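**Student:** Generate coordinates for the sequence data below:
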Amino acid sequence: MTLQPLIFYASLFILSALVLKAIKHSRRLPPSPWALPIVGHLHLLGPSLHHSFHKLSTRYGPLMSIRIGSVLGVVTSSPDVTKELLKTNDVTFAARNSSAAIECLTYNSSFAFAPNGPYWQFMKKLTTVELLGSRTLLQFLPIRTNELHELIRFLFEKSKSGGSVSITDELLKFTNNIISQMMLSIRCSGKGGQAEECRTLAREVTEIFGEFNISDIIWIFKSFDIQGFRRRFKDIHRRFDSLLENIITNREKLRKEKKESEEKVKDLLDILLDVLGNQNSEIKLTRDHIKALFLDFLTAGTDTSSMTVEWALAELINHPMVLQKAQQEIDQVVGRNRLVQESDVPHLPYIQAIIKESFRIHPPIPLLNRRALEDCKIGNYIIPKGTLLFVNLWSMGRDPEIWKNPLEFQPERFLSQSNSEIDVRGLHYQLLPFGTGRRGCPGLSLAMQELPTTLAAMIQCFNFKVTSPDGVVDMSERPGLSSPRAQDLVCAPVARCAPSILN
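**Tutor:** Now for the predicted structure:
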């Protein structure tokens, strides 16, 4: 027998074995719609993945497999399955999926998307203890208080003239100002080149992270830049790097010229530069690590926070009885002679319930994203290594088997005996706005001090009149990886207390 037939039969045998293995493997995956070659199930997915996944889950169940181009994924909308995946198998799903945008813009050093290893563990400890620990958050309380006063003062000015205001824009400025001052002692809404560039870049980065890049999901296009993303990545990266390098260099010069008083509150850049100069640090931090962490903070800490308050306020405008009940609680606990403070929040259970209800029905990040580090058995199914996991929080919040009247905005559900213990700290799998486990959001404590206080202060001082003819706020979403409102929330603030409340 010549060599050529041997090669042919050997190749046929290998190909047959691979096909049989693929068929056997696919049979052990969770249920799935029929997939098309190359594109997989892309033809079944709309611009908002969480909506599409929700629709498919009504047919294929609370755990299904999906192919997005050449990427295999599994989707769950069940709290019990989520608990098994993210608690029982926490180590297996301790990674997040990256993308071309994330790798380029975050110097391939993002803490949020870093693999579970020494670097990630060091940054997790640094973030939770030093950067966002209780002592640091207390030091930054004056910043949060001042920014809240500035927001309320601006709304009082608008109420005098009877003019309308984009609550969307003002809340985004508010959260941007807090994060940028905590990080760099720069007020994003302030005047000057650095503040303006910081504000612009934060918006551009958030937008590009949420855009669909075909190179991320179809392997044959990976080497091509069909949509022109790489040029945009490089431009944003160059500008962001130039901005931060200038800020870091100037801060280093200032630290050398002047020995700072121990009583001065250090911002996050000061803390990170201390680590950078520490030769005995567990991990040798680089300038790129610092820049990547700032990008993580900017993108994770601004839109999601402002979006939550905006959705909650929109729901209150559309539910005047709920708004009135919330205002009565604030009037009884705080009164109208001083502005509500963070220390008042534990005594405002209805405000806390409103925030939870807003998280339930309008999760700012509707899909939790993880990646399997090894094969994982869930029930009778095998989830292969490298599979993307999507936890559909948006779908869970609308499941009538979990929540009574799930499409109704009813904060009282969280005051009932059966639900009063449910919180957002990752222990109750039907409500996970900050994720859970080792990959849970480290900014949870900051958010849960900032969000209820902001909402409470706004409705303590104002009622809000909508500019639409029917006086109702449109509650539709804009497509994307997050869940922003389709239309900016534009309304006229009507004062219900005197501006002297700020004194």
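**Student:** CA atoms for contacts and neighbours, from now on please.
**Tutor:** Will do.
**Student:** Mind jotting down where the strands sit in the stretch 251-400 of the chain?
**Tutor:** 367-371, 376-378, 381-383, 388-392 (DSSP state E, counting those that start in this stretch).
**Student:** For the last one, which helices and strands make contact with it?
**Tutor:** Here strand 388-392 touches helix 49-60, strand 71-76, strand 367-371, going by 3 or more CA pairs under 8 Å, 6 or more residues apart in numbering; DSSP states H and E.
**Student:** ok, 6 Å please
**Tutor:** Counting contacts by 3 or more CA pairs under 6 Å, 6 or more residues apart in numbering; DSSP states H and E, strand 388-392 packs against strand 71-76, strand 367-371.
**Student:** Other residues contacting that strand?
**Tutor:** Strand 388-392 is contacted from outside by Gly73, Val74, Val75, Thr76, Ser77, Leu367, Leu368, Asn369, Arg370, Arg371, using CA atoms under 6 Å, 6 or more residues apart in numbering.
**Student:** now do 7 Å
**Tutor:** Residues outside strand 388-392 that contact it (CA atoms under 7 Å, 6 or more residues apart in numbering): 50, 72-77, 82, 97, 366-372.
**Student:** sorry, back to before: among the strands of the stretch 251-400 of the chain, which comes closest to Gly301?
**Tutor:** strand 367-371 (16.1 Å; CA to CA).
**Student:** tell me what the closest one is packed against?
**Tutor:** Applying 3 or more CA pairs under 7 Å, 6 or more residues apart in numbering; DSSP states H and E, one finds that strand 367-371 contacts strand 388-392.
**Student:** out of all of them, which helix in the chain is the longest?
**Tutor:** The longest helix of the chain (DSSP state H) is helix 229-257.
**Student:** Can you list the buried residues in that helix?
**Tutor:** Buried residues in helix 229-257, defined by neighbour count with 16 or more other CA atoms under 10 Å: Phe229, Phe233, Ile236, His237, Phe240, Asp241, Leu243, Leu244, Ile248, Arg251.
**Student:** From Val39, how far out is the first one?
**Tutor:** Here the distance between Phe229 and Val39 works out to 20 Å (CA to CA, to the nearest Å).
**Student:** swap in the fifth one?
**Tutor:** For Phe240, the distance to Val39 under the criterion CA to CA works out to 34 Å.
**Student:** compare with the first, here's sequence two:
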Amino acid sequence: MAALTDNIFFCSFSFLVLLICTVLFIVKSFSVQLVNSETKHRTPPNPPALPIIGHLHLVGSVIPKTFQNLARLYGPLMQLRLGASTTLIVSNAQVAGEVFKTHELNFCNRPEYGSSDYDNYKGSSFINAPYGPYWRFMKKLCVTQLLSTFQLGRFTHVREQETKSLLDFLVQCSREAKACDLSPKFTALTNNIICRIAMSTTCDADQIHRVVRECLELGAKLSLGDVLGPLAKFDLFGYGKKLAKVMSEFDRMLEMITKEHEEKLDHKCSEVEEREDMMDILLQVYRDPNAEMKLKRNDLKAFFLEILLASTDTTSVALQWAMAEIINHPRVLKKLREEMDSIVGSRRLVKESDVPNLPYLQAVVKEVLRLHPSAPFVLRQSSEDCNINGYVLKGQTRTIVNVYAIMRDPQGWTNPEEFMPERFLDGDGTDQNLMQMKGQDLRYVPFGSGRRGCPGAALALTVIQPTVAALVQCFDWKVKGGSKVDTTEGSGFSMGLAKPLVCYPITRLDDLLSV
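**Tutor:** Predicted coordinates for the structure are as follows:
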């Protein structure tokens, strides 16, 4: 009887242990599956949203700074819903590395925005072209011909002439003790340079810039209109019709300039051989039956519109910030002068060829572009689902890399909010290796990074560096209405100065600048 009781107890105990083990195994398996499921569908954090408008109520007038502040609360990868549009925001170098390097091919495309529906050259864009044969061909053409070092060198005299014209104007202001708003003068300088090296014209430069500026403003309004979702197609505010009209005007102007170039090519004019601007090069490719890629006429026109959109105002804004920071930092101004007096002297005007021998000038421009990138956002769109920073991103997700925030990140920079050109010179510890602008070190990406980095970086620098050098070499500067420039950042995407840069130029080298 005792043996039977012991046997029953043993069986009961064994069954209970087996049952407990089974339950624990099931619970554990279910927990693992649940964790895996949550990890698999884990999405980036986002702030509390409101119905319909999403996170629009959180967006201030200085958009890159708004995104930077939100990233401090919600992390370097966050998701924002701006009305009907959902966008991912990347705000530090580590996550940017996953976009630009680890998953570069998956993020080689740019998103399309509402303005493309009213673009006369839709399907011909180089900047927004899908990553494929056409984009690769145009990028190769830019690197090897259109924006190559050799091609830029052919137009050194153009940049020198336009810079001298600006200096002459400032000398006259100095003689008359007149204040000058530098902002429009910088815009005219860059616009004239781009028009001359792109299509050898200044006769229509002002009109071209007006049309390009209107295209930029209307395109931005239509792109922001994407927050309306399907309603954006109805063009409720009429921006689409206005953009189509302005683009038609640009098309007529460009067609006239193109025909003039074609006539000279037909007559094999010696001027073409000496000049061979961007339009000459593209027309030769356009007419070549054996070209690697057959270009359409709209492809040519789209390229010129985009190079004007991408370079004129951005370079002008960089020049404004450069002079604002230099004027506000007398120590920097003094060091620049000492360097130029040592290398260039006071008997001749500084030239582009001097720039490689002026490391502090280069450091100043690099620091300006770090604190005030003319293009504070890099836009990308994923092609397929992928995992970024531990989160799953779906294909076709719009992604904004906030380079403004990345280049002010305290984890990557010493005293990131301070203007310190010395950080780009040897011997400054953590920042000393950031000597290149090609986006290899992802703490410093003023021109983007990877395959779709800006191909016009060299062009921008050949305008910015010698111009800043000449303005520092030839003039002292007095700010109208105060001792310092107001460096409040303006609204919108470009983040130029909120207020005009109005100064009194005071000539330093009269003999050098005699008119």
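**Student:** Go through the strands of the stretch 251-400 of structure 1 and pick out the most buried.
**Tutor:** strand 388-392 (a mean of 26; mean count of other CA atoms under 10 Å).
**Student:** compared with structure 2, how much does that one deviate?
**Tutor:** Superposing on structure 2 places strand 388-392 of structure 1 at an average distance of 1.2 Å from its equivalents, by mean CA distance after the TM-score superposition for structure 1.
**Student:** so how far is that strand off the chain centroid?
**Tutor:** On the basis of CA atoms, centre = their mean, to the nearest Å, strand 388-392 of structure 1 sits 14 Å off its chain's mean C-alpha point.
**Student:** same deal with stretch 254-262 of structure 2?
**Tutor:** Offset of stretch 254-262 of structure 2 from its chain centre (CA atoms, centre = their mean): 30 Å.
**Student:** Which part of structure 1 matches that stretch?
**Tutor:** Aligned by TM-score structural alignment, stretch 254-262 of structure 2 falls on residues 244-252 of structure 1.
**Student:** which outside residues touch that stretch?
**Tutor:** Applying CA under 7 Å, 6+ apart, the contact partners of stretch 244-252 of structure 1 are Lys291.
**Student:** now swap in stretch 40-58 of structure 2 and tell me
**Tutor:** Tyr74, Leu77, Met78, Gln79, Leu80, Arg81, Leu82, Gly83, Tyr391, Val392.
**Student:** out of those, which one sits closest to Leu146 of structure 2?
**Tutor:** Nearest member of these to Leu146 of structure 2, counting by CA to CA, is Leu77, at 36.3 Å.
**Student:** hang on, the closest one packs against Asn92?
**Tutor:** No. Assessed by CA atoms under 7 Å, Leu77 of structure 2 is found out of contact with Asn92, at 8.2 Å.
**Student:** So these two - more neighbours on which side?
**Tutor:** Per other CA atoms under 10 Å, whichever of Leu77 of structure 2 and Asn92 has more neighbours is Asn92, with 27 against 24.
**Student:** Count the residues that sit near Asn46 of structure 2.
**Tutor:** 18.
**Student:** what does it align to in structure 1?
**Tutor:** For Asn46 of structure 2, the residue aligned by TM-score structural alignment is Ser32.
**Student:** three-state assignment of that match?
**Tutor:** With DSSP: H, G, I helix; E, B strand; the rest coil as the basis, the three-state label of Ser32 of structure 1 is coil.
**Student:** quick one: it from Phe53 of structure 1, how far?
**Tutor:** 11 Å.
**Student:** what's the answer for His319 of structure 1, then?
**Tutor:** Applying CA to CA to His319 of structure 1 and Phe53 of structure 1 gives a distance of 29 Å.
**Student:** can you check Lys87 of structure 1 too?
**Tutor:** The gap separating Lys87 of structure 1 from Phe53 of structure 1 is 22 Å, by CA to CA.
**Student:** Can you pick out the residue with more neighbours from those two?
**Tutor:** Set Lys87 of structure 1 next to Phe53 and count neighbours by other CA under 10 Å: Phe53 wins out with 26 against 18.
**Student:** which residue lines up with the more buried one in structure 2?
**Tutor:** Matched by TM-score structural alignment, Phe53 of structure 1 corresponds to Phe67 in structure 2.
**Student:** what residue of structure 1 takes the place of Val143 of structure 2?
**Tutor:** Using TM-score structural alignment, the partner of Val143 of structure 2 in structure 1 is Thr128.
**Student:** tell me the contacts of its match?
**Tutor:** By CA under 7 Å, 6+ apart, the residues touching Thr128 of structure 1 are Pro442.
**Student:** Thought Ser98 was touching Pro115 of structure 1, still the case?
**Tutor:** No. At 10.0 Å, Pro115 of structure 1 does not count as touching Ser98 under the criterion of CA under 7 Å.
**Student:** Which residue is the nearest non-sequential neighbour of the residue nearest the centre of structure 2?
**Tutor:** Structure 2 has Ala375 as the residue nearest its centroid, 2.8 Å off, counting by CA atoms, centre = their mean. Nearest non-adjacent residue to Ala375 of structure 2, counting by CA to CA, 6 or more residues apart in numbering: Ser494, 6.0 Å away.
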